[in-house]
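Engineer: Sharing a model that was predicted from the sequence below.
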Amino acid sequence: MKVIVFSANTSWYLYNFRRSTIQTFIDLGYKVVCFSPADDYSEKIKELGCIWQPLFMNNKSTNPLKDFMIVLQFIRLFSKYRPAYCFNFTVKNNIYGTWAAKLLRVKAINNVSGLGTAFIHNNMTSKIVKFLYKTSQPFASTVFCQNPDDYDTLLQHNLVPQDKLILLPGSGVDIDMFNPSLRKEKTEKFKFLFAGRILKDKGIIELIEAFNCISQRDFPCSLTLCGFASSDNISAIGEDKILEWERNSNIKWIGSSDDMPNVYALADCVVLPSYREGMPRSLLEAGAMGLPSITTDVPGCRNIIKNQYNGYICRVKDVTDLYNSMLTILKLTDDELLQLSVNSRKHVEQYYNESIVINEAVSAVNK
């Protein structure tokens, strides 16, 4: 039985974003082994029918010398399971997993789900990450990326050879699980939803400021924040700050959820004012649910949302523009909102069905 490895910087990521792909390979008769740090989702991974092995890593560390220990862990685990292929997700796994795969003749299939914080800021960390990509990705068998901007950046900086780079429609979305039929009846109070990690780079500070301005105008609306406050990220926001935001009685933080379809079902509009994305899962899931979204004119986000078609695009880091976009959607008629919803579902069905992504993963193995 051939062995396939899936690795990421959290078990949460593998379970929530790659569960269908993992299940597909199990159904095809592969032995699937997952490498990831231990968290609440590690046991859930094993329940899928695959093996889980802990991977010890500090997601907040930017010291490549300390992170080199990750390579040694990959070498040990590859030696134990002898996989034919390794699907890597997230930056450190893409880099260190590929070096280890090269040494043990494992075919590395990497996924650049977004160039992220390291590419937002032009600093020493950014230079190090680019260097590490440039010295690792030529050893990969295939490198997937999730939006045209990242595709161009990877090529322009010579980070990935063009013959190995493939553009995907994000991680895709299960359009049966996320379905407009699940949505609840609209209430008098309009419900905004932010779904994602509580990070500064997600534009959460600007969102809170914009919403507080709307609250001062006595519009009947609320804002739900759904996501975990991780300390393992340089742009993390502490729980104390989130609790401070909740002093506005119309802002509620519900933490992370294992039932996202039900979370979206209670919303009227998703807001993601991010600084940069790969292909944001929350916008895909919102679209599949028939929800319009407000987001920023940045890579990833602008590839999903078309202004005034399935939502609204605003300028990044611009509280006033975000406020105006939220105000605009609050003033729409029911018919105008319905048209945005219909367009949202149609757009995701046509371009972002997860079956497209799964088929590409299977094709990469069958090369």
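Structural biologist: Ah, there it is.

Engineer: can we go C-alpha only for contacts and neighbour counts from here?
Structural biologist: Noted.

Engineer: next one: stretch 184-191 to chain centre, how far?
Structural biologist: How far stretch 184-191 lies from its chain's middle: 27 Å, per C-alpha atoms, centre = their mean, to the nearest Å.

Engineer: before we move on, what about stretch 274-294?
Structural biologist: The answer for stretch 274-294 is 9 Å, by C-alpha atoms, centre = their mean.

Engineer: And stretch 254-268, by the same measure?
Structural biologist: 16 Å.

Engineer: and if you look at stretch 19-33?
Structural biologist: A distance of 21 Å separates the centroid of the chain from that of stretch 19-33, by C-alpha atoms, centre = their mean.

Engineer: Kindly report the same for stretch 200-212.
Structural biologist: Distance, centroid of stretch 200-212 to centroid of chain: 18 Å (C-alpha atoms, centre = their mean).

Engineer: got another, please set it beside the one above:
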Amino acid sequence: MRALRRLAHRVRPQVFHLFTLKCVLYGSLAAPRGEVQTIGAVTGMGHLFTTRSWRTWLLKTPVLIALRRAIKRSRTQLVFQNDADRDEFVAYKIVDNEHTAVIRGSGVDCERFKPRPGRRSQSHVKLLFCGRLIAEKGIREYLAATARLRKSGRTFESQIAGAPYPGNPSSLSDAEVEKLQSEGSHIFLGQHEDMAALFADSDIVVLPTYREGTPKALLEAAASGCIIVTTDIPGCHGIADPGVNGHLVPPKKIAPIVVALAKILDATPQERQRMGAESRRIAVERFSDREVNAKTLTLYRQPAQTPPPS
């Protein structure tokens, strides 16, 4: 906190733009009161809001209290990636509705993320899971669903881009990852740097996440022409249109993922190409970074609000 305050004093920024919930908390407490426009981007609700256990229950109340005080202190304007997350924060009385905005995702660079002409095979279908290897991202459901598909006789290649996250109690352990690698059913890529090339080389991207703001990985996958299978949650609505460029499935369920993937695997190559082209169209029309950047710059131009007395 002291380091953040020293930095703000030295730089004297016009805008404090804070990304992710933890940074919103710390940054709102450190921001100079009434001197800068403070914007907090809530990109997702995180483990605290998606997991029900006695540990998270004990931690949640003090975090909510701290968030209320921090946001009131600096008059932080919160930017959410979907209406459901915004409504939950308002219901918790963390922020007033008039101090919020909804911008769907961080946008996607449709020039960098794009299909590779002539790349996709007619028969060799590549599946990709990309995300942290934690329960909330749906990694366990993905592993179970692909195992059932193989047992049914369907053939495909499965790649997993991501790494365990020891800071989260629901993370896959290193031992679990090593066991899966030794079984040879999946190609583990770990933390992958060149996602544009990886998406361009994939046919179906699967993210059975429990809760999201608006997952950037799915926006990049759609822009790359990948078919999308993800969960029927507010953060993923509009990225996958059921039957058009993919399927939406209930969170925490394995069987619907199996059914959705089976439909795509059993489709003709021409039908899969059509669905991939629809993904590209959706990314360009709904989630281009140009539109998102313009909305964000509008927030930057708003005058800083004077916080109430402590």
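Structural biologist: Nice, thanks for sending it over. Source: prediction; values computed, not measured.

Engineer: Map Glu220 of structure 2 onto structure 1.
Structural biologist: Under the alignment by TM-score structural alignment, Glu220 of structure 2 pairs with Glu285 in structure 1.

Engineer: Revised request: answer the last question for Thr38 of structure 2.
Structural biologist: Aligned partner of Thr38 of structure 2 by TM-score structural alignment: Ala108.

Engineer: Kindly report the same for Glu136 of structure 2.
Structural biologist: Under TM-score structural alignment, Glu136 of structure 2 pairs with Asp201 in structure 1.

Engineer: Tyr165 of structure 2 too?
Structural biologist: By TM-score structural alignment, Tyr165 of structure 2 lines up with Ser230.

Engineer: Quick check: that match touching Ala236?
Structural biologist: Yes - the pair Ser230 of structure 1 / Ala236 is scored as a contact, 6.1 Å apart, by C-alpha atoms under 8 Å.

Engineer: Settle it for me: which of the two has more neighbours?
Structural biologist: Neighbours were counted for Ser230 of structure 1 and for Ala236 using other C-alpha atoms under 10 Å; Ala236 has more, 18 against 15.

Engineer: isn't that one right up against Leu199?
Structural biologist: Yes - Ala236 of structure 1 is within contact range of Leu199, at 4.7 Å (criterion: C-alpha under 8 Å).

Engineer: Quickly list what's touching both of these two.
Structural biologist: Jointly contacting Ala236 of structure 1 and Leu199 under the rule C-alpha atoms under 8 Å, 6 or more residues apart in numbering are Ala229.

Engineer: that older thread, anything in contact with each of Ser230 and Ala236 of structure 1?
Structural biologist: Joint contacts of Ser230 of structure 1 and Ala236 (C-alpha under 8 Å, 6+ apart) are Ile198.

Engineer: and the residue opposite Ala364 of structure 1 in structure 2 once aligned, helix, strand or coil?
Structural biologist: Under the alignment (TM-score structural alignment), Ala364 of structure 1 pairs with Leu299 in structure 2. Three-state call for Leu299 of structure 2 (DSSP: H, G, I helix; E, B strand; the rest coil): helix.

Engineer: Okay, helices next: where are they in the stretch 251-367 of structure 1?
Structural biologist: Counting by DSSP state H, counting those that start in this stretch, the stretch 251-367 of structure 1 has helices at residues 260-265, 281-288, 301-304, 319-330, 334-351, 354-365.

Engineer: hey, which of these is tucked in deepest?
Structural biologist: For these, the largest average neighbour count (mean count of other C-alpha atoms under 10 Å) is found in helix 281-288, namely a mean of 28.

Engineer: who are the neighbours of that helix, in terms of helices and strands?
Structural biologist: Secondary-structure packing of helix 281-288 of structure 1 (3 or more C-alpha pairs under 8 Å, 6 or more residues apart in numbering; DSSP states H and E): strand 269-272, strand 293-296, helix 301-304, helix 334-351.
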